[in-house]
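Chemist: everything below, folded, please.
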Amino acid sequence: MIVKWLKQSNSEEYDISDFVSTITWSGSVGQASRQLEITVIYSPIEKNIQEINISIGDRLKLLTDGGALLIDTMVYSRERKSEQGTVQYSSYDDLNRLLKSSGTYIFKNTTPEAIVRTVCNDLQVGIGRLVETKVPVKKMLVDSENIYNIIMKAYTKAYQSTGKKYMPLMIGRKLNVIEKGDIVTGFLLQDDYNITSSSYSESLDSMINKVRIYNDKGNQIGEVKTDEWINKYGIFQGAYTKEDGVNQTTAAKNMLTGINQEASIEALGNTACISGYGVQIRDSLTGLWGKFWIDTDTHTWQNGVYTMSLDLTFKNLMDIQEVEA
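Modeler: Reported below is the predicted structural model:
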C-alpha cells in the first residue's frame, strides 16, 4: 500500500510508505465518515531514521499499490509513544466535517439532491454524484442540526417514498450519495479459503411486527403487520404518522423489523469490502451462507500482511433519521 502526506505549509506531497509500520483503514454505516490511522517509526536518537513530522490539518492519502485512491483524509490527532518509538496519526475523510458542523434551514418545495447541494456549498465540501431520487420535499425545517443528519433526513423522506436505501460516501474530497447495498462483485468469503474466524448471533430486541398509521390529527387510518411474526412472538407495535408526498403504506412497511441477526468475519483483506456494501459468504462453521451486508469494517496492513474484520447484518439497512410530518 502507498501512503502519501500532503504538507499544508508548502503544499508539497511526500510518499512516506517506507516509514509506516501499521495502516488501519475503517468505517461503519453509523459512523459515516471513514478513518485512516497510521503508525510512523520515530526515533530522535537514531540518526538513520528520517523524522516525519506530520501536523494537525495536514492530509494523508491511502492508495493501492496500483495507485487507486482509497481515501483522502485530514489529520485530526497524533500521539507520540516514546517507549515504542512511534507516532500514531488519526485522520478522517471530509464527511467528518459534515458530522461536526450544524445549521438552521427552511427547505420548501425541493428535493434531497438540492438539499445536499445547499449544505455542502455552505461548508465548501465538493459534490460528486448524487443519486437522483426526484422525491419532492414539500417542507423540512431544521434548527441547529447536524449537517449529516440533515442530509439523511432528506434521504429518509426519499426512502419512505421509494423504498430504496441511500448512503453518503466520500470519493476523494467529493461527497457522493449512492444507493446502498451493492454487492462486491467477483468476490467470495469462504471458510476453507480466506476466512480466519467467524461468529453469529440472533436477537429479538428490535422486533416491530405491526405498525399503525395515523393522520396528523392522531386518528388511525391504516395498518400493516406480519401475521407470522405476531403469531410466533406476540405483538411488537410501532406507529407512523402520514406525511405529505410519502406513500404511507410503503413507509409503514419499511418500519417492520424481524429477528436481528448479526455476524462477524475475520478474513484476508479485500479493499472493496467496505461498510454499506454486500458480500457473498460460504461459511460451514457458523452456517453463514448467502448474501450479507457490511455494517462495520476494519482493514489492517502490518508486517506485510493484509487482513480485515467485518461486522455483518442480514438486511440492507439504512441510517434512518426521524422526520417530522
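Chemist: only C-alpha atoms from now on, for both contacts and neighbour counts.
Modeler: Will do.
Chemist: can you check which strand is longest in this structure?
Modeler: strand 288-302 (DSSP state E).
Chemist: now the second one, please; I'll put the structures next to each other:
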Amino acid sequence: MELSIYYSSPPLTTAEQQRLDEARKNSAPHTEPDVMRDITHYVTTTTWSGDADQAARKLSFEVAYNTTKNDRTFTPLNMEIGGFIYAFYAEDDAAAPVEIFCGRIFYRKRNTSQFTYSFVAYDDMIYLAKSRVQLIFSNVTVTDVIKQTCAEIGIPVADDILQIPTVVNFIADGKSCTEIFRMLQDKTRADTANYPLAGLDFTVVCLLDKVTIVQKGTVIEGYIASDAVNVDHTEHSQSIESMVNRVKAVDSVGRVCQVFTVNDDVMHYGMIQSIYKMQPPRQGETVDNVKAAKEKLKQMREESSLEGLGNIQCITGYSIVVQEEQLKGTFFIKSDTHRFADNVHTMSLTLEYMPDTPTAPVIEQQDVAEPVFKSAGRGKQPTYSATGTLNVEQGLNAGWSAWGGQTMDNGRNGCAEAVGKIGGYYSPFLAQEANNGVVSVPSMVADADSAGLLQDFDAGSLEAGDAIVYGDDDHVVIYDGNGGYYGNSSSKMITVHSRDYMDVGMTPTKIIKASRG
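Modeler: Predicted structure coming up:
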C-alpha cells in the first residue's frame, strides 16, 4: 500500500501578486508558490472519511514539524489555509497511483510539544454545504436542478451524471445547496410516476473535482466484505428505546384531530405514544401536518458497522455485499473512515441493511376532527375596513398581517373571501368585493370582467397583487410576486402563504389584474 500526498499553494491575492512581481523585477529574494509539491515524507498519519449527513469528504493528516531554531537540519513545510491537497493511492508498487482526493485546507493546528502540524482539507462539496442561494425552479428535472445549483457556486458537474426525470417546482429561498439536494431526495422518493426511477433514493457526492449522483443500492463490483478475508470484526445492535408507535395530532385549541398508529409495533412492543402539535402555515411556506406527524413515528433502530482491511472504493453513498457471521446481505455505506499509517490501510464503515424487498410500516390514520387554528397574539379577527389605498407591497404586507393564518367565515370555501380581505388593502376593486360580501369565485370573475380587469392566464404578465383564477372559476389566490401566493387552504381551513402558485393542484386559467385596479 502506498499513499502519496501533494500540496499546492492557494492562488495569490492581488497584494501578494504585486509583491512577488516587485521582488522579481528588483531581483530581490523571494519564494515562488508551490506547484504540486510532494509532502508524503512529512506525513505521519492520514484519515480519509465521508458521512451521508455531512456532504463533503474530508482528509485529515499530520505532518512532522519543527523549526530551524530547534533543528537546523529540518526544513519546515509552509502550508497555508486555502492551499490545495491531493491524495494518490496505489495498492502496491506495481500498481499505478489513483487519485482519491482533491480539496482545500480549511483548518490547521500546530502542536509544539509533539512537533506536529495537523491539517484538515475538504473536497468541493464543502462549498455547496456552506453556500446559500436564491433560485426559482419551474418545471425542471431533479438533475437539472442539481446542475443549476452547482453552476450558481461554480462547481463542475460530471458529464455522465444520472438523469432523474422527476419534475419539480419550488423556490430555494436562502437555502444551502445541500438543503436543496435533500429536498430533491424527498421529492424523488415520493415520485411514483417515473418507472423505473420511481421512488429512487440517491446521494449527491463529489468524485474528485466533479459533482455526481450515486443511486442508493449501487453495489461496488468485485468486492465482498468477508470475515474470512478482509473483515476484522462487525457490530450489530437493535433498540426500541427511541420507538414511537402512536402519534396524536392536536390543533391550536388542544383537540385531537388525527391519530397515527403502527398497530403491529404496538402489539409486539407495547404502546409508546407521542403528541404532535399541528402547525398553521409559516411565513412563506405551507406545512404538511400529516407528513410531519408520521415522521414522529419511529420503529426499532438497527445499527451495523464493520472494521477491516481498507478498500478505496468503499465510500459513503455506495453499497457493499457482506458475508460475515452476523451480517449477511447488501448494506448501504452511511459513513466511512479510512486510516493510513505505517503502510497499512484500514477502514471503519457504518452500514444500513438493504433488504431485497423493502417494506414500509402499515400506518393506520384516524381522522377525528377538522383542525382549527388561531393566530397567536391576534385575538379576535379584525373588522374589515380597508379601502384599497395602499401601494401593492404595503397592501400585501398589511393584508397578510391582518388576515394571515386566519379561518375565513366560509371555512374551506373561503378563497374568494380571503382574496377580497387581503387584497382590499391595495386594490379598490378587491376592497369593493370584500365590502359587498362577494365570496363566490364566479361572481368575483364576472365583476372583474365588467371592470375590465380580467384576462386569460399568461405567466409572463403576472404581477404582485394580481389574483390567479384556477379551473372553471373553481379557486382564486393572490400572486405574491415571487412565484408564490396568498390564499385560503381548503384542507387546513386557514389562509396560507405558499411559495409555489402551482401547488394548488389545479390549472391557472385567468388573471384578475388587481395590481392595477
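Chemist: next, count neighbours for the counterpart of G304 of the first structure in the second structure.
Modeler: With TM-score structural alignment as the criterion, G304 of the first structure lines up with N343 in the second structure. Number of residues near N343 of the second structure (other Cα atoms under 10 Å) recorded here: 9.
Chemist: let me see the contact set for N303 of the first structure.
Modeler: 21-22 (Cα atoms under 8 Å, 6 or more residues apart in numbering).
Chemist: from V20 of the first structure, how far out is it?
Modeler: From N303 of the first structure over to V20 of the first structure the distance is 10 Å, taken as Cα to Cα, to the nearest Å.
Chemist: would you mind pulling up the elements that the longest strand of the first structure packs against?
Modeler: If contacts are counted by 3 or more Cα pairs under 8 Å, 6 or more residues apart in numbering; DSSP states H and E, strand 288-302 of the first structure sits against strand 20-28, strand 278-283, strand 305-313.
Chemist: average offset between the shortest one and the second structure?
Modeler: By mean Cα distance after the TM-score superposition for the first structure, the fitted strand 278-283 of the first structure averages 2.1 Å away from its aligned residues in the second structure.
Chemist: the first one now?
Modeler: After superposition onto the second structure, strand 20-28 of the first structure lies on average 0.6 Å away from the residues it aligns with, using mean Cα distance after the TM-score superposition for the first structure.
Chemist: what's in contact with that strand?
Modeler: In contact with strand 20-28 of the first structure (Cα under 8 Å, 6+ apart) are residues 3, 33-41, 274-276, 295-303.
Chemist: now swap in the last one and tell me
Modeler: Contact partners of strand 305-313 of the first structure, identified using Cα under 8 Å, 6+ apart, comprise 261-270, 292-301.
Chemist: report the buried members of those.
Modeler: 262-269, 292-301 (16 or more other Cα atoms under 10 Å).
Chemist: show me where the stretch 201-350 of the second structure has its helices.
Modeler: For the stretch 201-350 of the second structure, the helices defined by DSSP state H, counting those that start in this stretch cover 263-269, 289-294.
Chemist: tell me how far the first one lies from the chain's centre.
Modeler: Translated: helix 263-269 of the second structure. 33 Å (Cα atoms, centre = their mean, to the nearest Å).
Chemist: for the shortest one, same thing?
Modeler: On the basis of Cα atoms, centre = their mean, helix 289-294 of the second structure sits 19 Å off its chain's mean C-alpha point.
Chemist: check stretch 115-125 of the second structure too.
Modeler: On Cα atoms, centre = their mean, the centre of stretch 115-125 of the second structure falls 25 Å from the chain's centre.
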